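pasted the sequence and its predicted model underneath.
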Amino acid sequence: MHHSELSFPILTALVLMPAIGAALIGLISSRQAQYAKFVAAVTSVATGAMAIWLTAEFDQHDDGFQFVSKQPWIEEWGISWHLGVDGISLFLVLLTGVLFPLAILGIDPHNDEPGRDKPYFAWLLLLEAGVMGSFLSLDLFLFFVFFEIVLVPMYFLIGGWGYEGRVYAATKFFLYTMTGSAFMLVSIMATAYIASRNGVSGVTFDLVEIAENAEFAASTGRWLFFGFAVAFAVKVPVFPLHTWLPDAHTQAPTAGSVVLAGVMLKLGTYGLMRFGLYLFPEASYWSRYLWLGLAVIGIIYGAIAATMQTDLKRLVAYSSVAHLGFIVLGTFAFTSQAVTGSVMQMVNHGVSTGALFLMVGWIYERRHTRQIAELSGLQKVAPIFAAGFMVVMLSSIGVPGLNGFVGEYLILIGTFLAEPWYAAIAATGVILAALYLLWAYQRVFHGEPGEANEGFAELKLKEAATLLPFIGIIVFTGVYPKPMLDRIEPAVDRLIGHMESVADFEAPTPDEPVIVEHDDTEETEEGDH
């Protein structure tokens, strides 16, 4: 923990900065509502700058939590303000820091009446604070608070600035996630209480303390694990709990969709990894076939459902179900490559799907429709727009040289080591992804534009400035993933080491030669000559 001497509590600042921005916007009078965007932009850019600084200062040789802040909060219950970042959460924090300013600066809320910008930007900033807090919390109770805070702004963003079916979608989203969270709250309370009687001194909600010292009986651990897992599975969402997602995505305003796909769904996959695997290694290992099975079903189902969609935004939403299936698959394969791939894919999916939702939003603004059948030949009238869409779409398919490939490749290789059949089925999902995305691209951008699409505007300067960072990340990570992998891997190896020591299983390693005997004889013969 060489960074604990750092006098400035950077992680606390990352959480509080957007929250303070949201409060400031609340204080602006309605007559000066135009300043709301300015405050939102300044605070989100400052938060983003801190996240970038954090990533630059992060020590890639340290596999533990860095920049830790720990202050007692509710002492008699053992609850503390405990934040830390490691290789698993680092890039999710960075993604959150980069995505929000882009969503705030690059996307205007479509308002019928002026003056509604104020609550819109305040909710977005509060959402950022909640997401940051969720990725950084090392206290179970604190994590729960942030995990719940996130629901409220998202509910109001979908319900207030969404499309036709927004109220239904917002309510469905809220009820699903709220129900899942109720299970998690019970589990958190039980975990802290049972841990205090088995190996941990006194009641504490400290994640590291409980994970490293508490000893749960197998059956107890399994029940507790499922309480957490249900909440995360709804958030991911894992098939068959995914039905809120296409509705929420389709009805959410563009910025809402970008943030929902980019970072909010990752609260589920991150939660499974950080809390499920770390706290309950035995239960995670014991239930792995359930998760691998649901992941593979999600991959295939999401791809087939996406192929059937007539609404372009709904198609992208179902592609999310498939992509998140990959992340869950890698998480429960328990090999270093697969879990590293999953962490990487959380970030990659956020970038490429976030960018897809961004561009679908722009198509809707120009044409006021998202029906694939009503769009055609856009490439002729807006070639630069089409080119941008093409790059983002290829990254989502997982074409080599772009970011999606690296993550999916690692997940498939790592899963193949442990569970070859699941990897084989998942690989067909990659083929299906190419099918539905290329087919959608062909129908929307190729062919003759027709009268309705002839006035389709080319990419504007502001839009290009918003899209470029996305494309930059997509290409850079695809060509040179090393800086990212170097920071993720130590934390993943530590997590798997912890699991091996508690759940008594051995992760297969790829570096042992398959045919050992034959090689040895050849070498000795060569040595003899």
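Perfect, thanks for sending it. From a predicted model like this one, the values you see are computed outputs, not experimental measurements. Numbering: from 1, shown residues only.

okay, CA-based contacts and neighbour counts for the rest of this
Will do.

now the strands for the chain?
With DSSP state E as the criterion, the chain has strands at 66-74, 79-85.

what is the shortest one packed up against?
Helices and strands touching strand 79-85, as assessed by 3 or more Cα pairs under 8 Å, 6 or more residues apart in numbering; DSSP states H and E, comprise helix 10-27, strand 66-74, helix 117-136, helix 140-149.

so which of those comes closest to residue 167?
Closest to residue 167 of the helices and strands packed on strand 79-85, according to Cα to Cα: helix 117-136, at 15.9 Å.

out of the helices and strands packed on strand 79-85, flag the one nearest residue 423.
With Cα to Cα as the criterion, residue 423 lies closest to helix 117-136 of the helices and strands packed on strand 79-85, at 28.4 Å.

comparison target below:
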Amino acid sequence: MTWLLALILLPIAGAVVVAWLRDNDRLAFRTALGFSLATLALVIPLWNSYEPGGDRMQQTSSVEWIPRFGIHFAFGIDGIALVMIAVIALLVPLVITVLGVTDRLPAGRSAGGYLSLILVQQGLTIGVFSATDVFLFYVLFEVMLVPMYFLIGAYGGPNRQYAAVKFFLYSFLGGLIMLASVIGAYVIASEELTEGTFDWATLTAVVSDAPLSTQIWLFLGFFLAFAIKAPLVPLHTWLPDAAGQAPIGVAVVLVGVLDKVGTFGFLRYCIPMFPAASQELAPWVLTLAVAGVLYASVLAAGQQDMKRFVAYVSIAHFGFITLGIFAFSMQSQVGAVTYMLNHSLATGMLILVIGMVIARGGSSVISDYGGMAKVTPVLAGLMLVAGLATLALPGTNTFISEFLVLLGAFETRPVFTVFAAIGMVLAAVYVLWLYQRVMQGPVRGNALVGAAGGPGAVQAPEVAAPKVVRDTSRRELAVLAPLVVLIIGLGIYPKPVVDVVTPSVEATMSAVQGGDER
């Protein structure tokens, strides 16, 4: 068994074990954390065994599933998949650890059920990133919606059912449209090879030579599914609802990792399989990307809910990532792939910090807070680190990614890049404004200031007494410390990640005629 197969199967096995511990929340928590840490430990030999200059797909394995149609359980990774697998392996133990700190489960819901769904989500997502059979990818793409649907719908906020259904329908319908293109690619391969196959490498070699008109139709089927998942404007409306209603830990997985399946799909499927269509439709895709940067940035600045704020910030960042991918520059695509990783770290930390704020104040409304730095200075400092990484301050991990995207995209698409760069200015505005409203000034807001004299007492604001709010606990520091180290470490020295993803980006660029081979 390869390290990759172990990574896929271990969290799913853990989910089965944890599901049996529904009546013992403490044991369920410890068991889930143990399985997640073991999964993280497996990433180390997987990373060390990966050879950046070796074969495009490594750690490969294949078992026949439906021989009549050439369908296999086939897995393998390139550098792009590797970094995404590493980040979900890192985030899941943190998500499990914050259970009981930032997340309180609804009455009647067990920790065992919640944690088993988290582990299933992890295993399926790793499978999506590593599938090398296109039909298997489609199946996992759809199946991974199920645990997330229940995580939002059973454990989320007051409007959780609406948010869960909206999330599921958007992604499921996008997947069905992608299935039509998958079948179309299979038919083309059958005609060319006299036998059908869903092998990614074979389909890529055959379909990439199809006429432009055929490529465009097949490209659109894949693109629509991935644009919903990413999400790109105007297909984004499910994300603010889902992230706003999801528990904090689930929001970290949703915004930090699950959405990256969309941009990963652009790189793995849209461009290599349909290179001519990708170039032909690139101006339209870039228009959506830049519109998303500007539109989501403006909406982020106007949000009153902190969780929805993070959702719109992420939509803007996905615009930058898509710009880097479809600018067809070597630098911009390397920047886009590293942005996928770095966005997961920075946004994951920001969501966790916001969850800690909400756990103290009992509200996600920004106006319910103010001057919190006076009572929780350490938490305020951690929120500042996460905010500065979100706005891509030099020295943080996201800076090099955003810099490479803009630098590379300017060479090939200068007009789009200039408009997208406005988003950098807006990012500084909305991030610092959030920090100022929540953390700076006098202590104020319903979440931090309570009336003296007991419940129901009505007093003038000047005699309202500040509530007792504790600063960051050791457990919270243990959750956030790895993210701080990675945010600063990769900001100063991004070479390990750049070296891993660059050969995979070069292979993607080589599929595009006229791509920048530098």
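Perfect, thanks for sending it. None of these values were measured; they are calculated from a predicted model.

translate residue 300 of the second structure into the numbering of the first structure.
Residue mapping for residue 300 of the second structure onto the first structure gives residue 306, with TM-score structural alignment as the criterion.

just give me the neighbour total for its match.
28 (other Cα atoms under 10 Å).

likewise for residue 402 of the first structure?
With other Cα under 10 Å as criterion, residue 402 of the first structure counts 27.

tell me the counterpart of it in the second structure.
Match for residue 402 of the first structure (TM-score structural alignment): residue 396.

my read: the match of residue 300 of the second structure touches residue 315, true?
Yes. Residue 306 of the first structure lies in contact with residue 315 (Cα atoms under 8 Å); the separation is 4.6 Å.

what residues are up against the equivalent of residue 50 of the second structure over in the first structure?
In the first structure, the residue paired with residue 50 of the second structure is residue 58, using TM-score structural alignment. Shown in contact with residue 58 of the first structure (Cα atoms under 8 Å, 6 or more residues apart in numbering): residue 66.

quick one: residue 58 of the first structure from residue 339 of the first structure, how far?
According to Cα to Cα, to the nearest Å, residue 58 of the first structure and residue 339 of the first structure sit 20 Å apart.

then residue 240 of the first structure?
Per Cα to Cα, residue 240 of the first structure is found 23 Å from residue 339 of the first structure.

give me the more crowded residue out of those two.
Per other Cα under 10 Å, whichever of residue 240 of the first structure and residue 339 has more neighbours is residue 339, with 31 against 12.

residues in contact with the nearest residue to the match of residue 402 of the first structure once chain neighbours are set aside?
Closest residue to residue 396 of the second structure apart from its sequence neighbours, by Cα to Cα, 6 or more residues apart in numbering: residue 491 at 4.1 Å. Contact partners of residue 491 of the second structure, counting by Cα under 8 Å, 6+ apart, are 394-400.

identify the residue of the first structure aligned to residue 491 of the second structure.
Residue 491 of the second structure maps onto residue 478 in the first structure, by TM-score structural alignment.

residue 375 of the second structure now?
So, by TM-score structural alignment, residue 375 of the second structure is matched to residue 381.

got the contact list for its match?
Going by Cα under 8 Å, 6+ apart, the list of residues near residue 381 of the first structure reads 449, 453-458.
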